[in-house]
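Chemist: Structure for this input, please:
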Amino acid sequence: MLLDVHDLHVTLPDQGRKLRAVRGVDLSVAAGETLCLVGESGCGKSMTALALMGLLPRRAERRAARLRLGLTDLGGLSDGAMSALRGRRMSMIFQEPMTALNPVFTIGDQLCSVYRRHTRASGAAARARAIDVLESVGLTNAALRMRQYPHQLSGGLRQRVLIAMALICEPELMICDEPTTALDVTTQAQILHILKEAQAARNMGMIFITHDLGVVARIADRVAVMYAGRVVEEGTREAVLRHPAHPYTRGLIASVPKPGGGEPGQTRLASIAGNVPAFHQEDARCPFLSRCLQRMDVCAETPPPVRQAPAGQSFACHLLPGWVESRAAGVEKRA
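Modeler: Prediction:
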């Protein structure tokens, strides 16, 4: 296993209280595999990624029963050792390319500094490597792009530069934090193609964070659905998208617009009522309780157990496998 995470927690101080942003997350990624983290904004996806990369805010607390990259215990590394590993063995593509790139340095300076930092290569070797990796992610006139500043590039080109920066040292694991969110559909398809080609060429593990289930259907091998800092369902792409077991996963999938599903202007989009609970709340009940149409009395009394669904995925819910569909159908019929 390339990445092995068990019982990951992240807490942040908040006006004298502790904000529990990530709560008991278990994740694993194999070499060459793509794990998609999905869920609403604010459910803990990006905070989980930052915890893996060691890039949490200064006052944040991270703890985990197990946090390993290959044979390396990430939880036991010093700041210096983590800095040496970050960018070399694991890298990250951040959500907004304009703020992730330094506006006062050229593209070439930023790429070469990353490569020289981790390989001690000469300036000429770093420049040659930077041009090569820019061309591999679809940038034409790479030598010219090396002399340009971030503001001189479009959003799609800036995103390609970030991908090149993440790939320049050929990492074992790459984390992509919604890298296609602000891009048009054509550019989005190109970026996804570049990422999958780079992954296949290097047998690289990838964690892809997104709220776009269309992207998940296209690139995921496995899917982990997050809600309120927890993973509430995890399994293969086919199991989670075709046979969702957790009521929250069912709600997410139902909210996706379906082409040809009704007359224009007459079809109401499905939505999940209510709000995400406060992250200060303890684990005395199911976090999805207030928004769940299939809630039971036991949901308010004890945390949900982790169960196995017939399609093979795991999900955290008091409902037994097969109950979700029957109870949901009853709710819809009554509505």
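Chemist: alpha carbons only for contacts and neighbour counts from here, please
Modeler: Noted.
Chemist: Can you verify my assumption that Val5 contacts Asp73?
Modeler: No. With contacts counted by Cα atoms under 8 Å, Val5 stays clear of Asp73, the gap being 10.2 Å.
Chemist: Please give the structure of this sequence too, so both can be compared:
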Amino acid sequence: MSRKIQKKVFFLKRWLAVAAALLSLLYGVIFLLPVVPNQSNGADGSVYKVKINPNSGLTSIAAQLSTQGLAANSIVLHIAARSLFIGSKLKPGTYLFPNGASLGKVLLQMARGDRVRESIAIIPGMTIWQLRTLMNSHPSIVHRTKGISNKELLQLLNLSYPSDEGIFLPDTYVFDPDELDLNIYRRAAQAMQKQLSQIWDQRAEGLPLKTSYDLLILASIVEKETGRQSDRAMVSTVFINRLNKGMPLQTDPTVIYGIGPKFDGNLRKADLRKDTAYNTYMHKGLPPTPIAMPSKESIMAAAHPAKSNALFFVAKGDGSSHFSQSLKEHEAAVDQYQRKITSKTSAN
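Modeler: Next comes the predicted model:
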């Protein structure tokens, strides 16, 4: 081997040694040196809680980590993130980093999006006052709508409905801690708008409903009248048939809604004679607004009622209902099933 080649090999080995040393140093900085302090600022004594804002670049992330007590140098963070090929993959949110974690572990956790998530569930049949109580009491939500009226809430959402009752789609909504309550309301309202519009466009022909809002009102009544999926389309049919014949709907849940949050669980004859806009024993047609948050299934049932001439139904005591086409048949069913329910109650 010539002296010239030997010299080149010597310099190559030297540079490889230097590169290996630098890589080793970089690895040590990224994965061995802790950037998370050995102390807790979260609920779990073994973790450190940090929040990264949306739309944050590497420089901003380094500043936010440093402000919240982590030993994150901006230049080192840039080099580390780019060395791991995750410079553009770091996600915002609230993180729980293990005490003593290295910069590499912190960055990889952020790239995975392994962050704290919260959730809130809107249950089918929930009323607006129940939803607002639930939202106002959630500890991880920033309460900007607490104390404002339902009308003001609609204005903030840029919606022109007569009421905010029924306009939020029942579902479980996942969010980052410290999310604005208005954002969750907006997501739920947009989800309902989407579902309602799609189902309205595909509704059965000949329904006595003028608008998608009428469909929402009917669906809320169906939701409150039965929790059994197999009965929803038949319950819908009863009310559709009554609307077509100009008969009053005569449904207890609307009367109860008219009483409001003060309802004590006992519907009295005096309540049925109390004249409110929601008393469907006294007023024909649909009530002025929904009476609850209906599920997608109830909206579907309202838009696609079963084919039947049924005008009456009564609870059988097992969660299902008996449907009748005539008053005589209905009275016999009421006598049969209500007597059975009363007998079971007395026996217990």
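Chemist: Tell me how the two chains score on TM-score.
Modeler: Here the superposed chains carry a TM-score of 0.22, computed using TM-score structural alignment, normalised by the length of the first structure; 114 aligned residues with a Cα RMSD of 5.9 Å.
Chemist: Who has more neighbours out of Val5 and Asp73 of the first structure?
Modeler: Between Val5 of the first structure and Asp73, counted using other Cα atoms under 10 Å, Val5 has the larger neighbour count: 19 against 12.
Chemist: Helices of the stretch 101-250 of the second structure, start to end?
Modeler: Assigned by DSSP state H, counting those that start in this stretch, the helices in the stretch 101-250 of the second structure fall at 103-112, 128-137, 150-156, 181-201, 212-225, 229-245.
Chemist: got JSON lines for these, with mean neighbour count too?
Modeler: Supplementary listing: the helices of the stretch 101-250 of the second structure in JSON lines, determined by neighbours: other Cα atoms under 10 Å:
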{"stretch": "helix 103-112", "mean neighbour count": "19"}
{"stretch": "helix 128-137", "mean neighbour count": "16"}
{"stretch": "helix 150-156", "mean neighbour count": "15"}
{"stretch": "helix 181-201", "mean neighbour count": "17"}
{"stretch": "helix 212-225", "mean neighbour count": "25"}
{"stretch": "helix 229-245", "mean neighbour count": "21"}
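Chemist: mind giving me JSON lines with these and columns for distance to Thr172 of the second structure?
Modeler: Shown next, in JSON lines, are those (distance: least, Cα to Cα, whole Å):
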{"stretch": "helix 103-112", "distance to Thr172 of the second structure": "23"}
{"stretch": "helix 128-137", "distance to Thr172 of the second structure": "13"}
{"stretch": "helix 150-156", "distance to Thr172 of the second structure": "21"}
{"stretch": "helix 181-201", "distance to Thr172 of the second structure": "9"}
{"stretch": "helix 212-225", "distance to Thr172 of the second structure": "18"}
{"stretch": "helix 229-245", "distance to Thr172 of the second structure": "20"}
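Chemist: right, so of the ones you listed, which gets closest to Ile299 of the second structure?
Modeler: Judged by Cα to Cα, the one of the helices of the stretch 101-250 of the second structure that comes nearest to Ile299 of the second structure is helix 212-225, at 4.8 Å.
Chemist: what comes up buried for the longest helix along the second structure?
Modeler: The helix spanning the most residues in the second structure, taking DSSP state H as the definition, is helix 3-27. Judged by neighbour count using 16 or more other Cα atoms under 10 Å, the buried positions of helix 3-27 of the second structure are Leu26.
Chemist: ok, which stretches of the first structure are helices?
Modeler: Counting by DSSP H, the helices of the first structure are 45-53, 79-85, 97-100, 107-119, 123-136, 142-145, 155-167, 185-202, 213-219, 237-242, 247-254, 323-334.
Chemist: Now do the last one against helix 247-254, angle only.
Modeler: Taking axes from the mean of the first three to the mean of the last three Cα atoms, to 10 degrees, one finds that helix 323-334 of the first structure is oriented at 60 degrees with respect to helix 247-254.
Chemist: Can you mark which positions in helix 323-334 of the first structure are buried?
Modeler: Along helix 323-334 of the first structure, these residues count as buried under the neighbour rule (16+ other Cα under 10 Å): 324-325.
Chemist: just checking, what packs against it?
Modeler: Here helix 323-334 of the first structure is seen to pack against no other helix or strand when contacts are counted using 3 or more Cα pairs under 8 Å, 6 or more residues apart in numbering; DSSP states H and E.
Chemist: sorry, back to before: can you list contacts of the longest helix of the second structure?
Modeler: Ala80 (Cα atoms under 8 Å, 6 or more residues apart in numbering).
Chemist: Which element is encountered next along the chain beyond that helix?
Modeler: Beyond helix 3-27 of the second structure in the direction of the C-terminus, DSSP states H and E gives the next helix or strand as strand 47-52.
Chemist: May I see the buried residues of that next one?
Modeler: In terms of neighbour count (16+ other Cα under 10 Å), strand 47-52 of the second structure has its buried residues at 47-52.
Chemist: try stretch 332-348 of the second structure
Modeler: Within stretch 332-348 of the second structure, the residues that qualify as buried by neighbour count (16+ other Cα under 10 Å) are 333-334, 337-338.
Chemist: Of the helices of the stretch 101-250 of the second structure, give the one that comes closest to Lys344 of the second structure.
Modeler: With Cα to Cα as the criterion, Lys344 of the second structure lies closest to helix 212-225 of these, at 21.6 Å.
Chemist: all strands of the stretch 201-348 of the second structure, in order?
Modeler: Secondary structure of the stretch 201-348 of the second structure (DSSP state E, counting those that start in this stretch): strands located at 312-315, 321-324.
Chemist: CSV for those strands, including distance to Ala302 of the second structure and mean neighbour count?
Modeler: Below are the strands of the stretch 201-348 of the second structure laid out as CSV (distance: least, Cα to Cα, whole Å; neighbours: other Cα atoms under 10 Å):
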stretch, distance to Ala302 of the second structure, mean neighbour count
strand 312-315, 16, 20
strand 321-324, 17, 20
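Chemist: okay, the ones you listed in CSV with distance to Ser220 of the second structure next?
Modeler: Supplementary listing: the strands of the stretch 201-348 of the second structure in CSV, determined by distance: least, Cα to Cα, whole Å:
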stretch, distance to Ser220 of the second structure
strand 312-315, 17
strand 321-324, 18
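Chemist: Can you check which of those strands gets nearest to Ser298 of the second structure?
Modeler: For the strands of the stretch 201-348 of the second structure, proximity to Ser298 of the second structure was assessed by Cα to Cα; strand 321-324 is nearest, at 15.8 Å.
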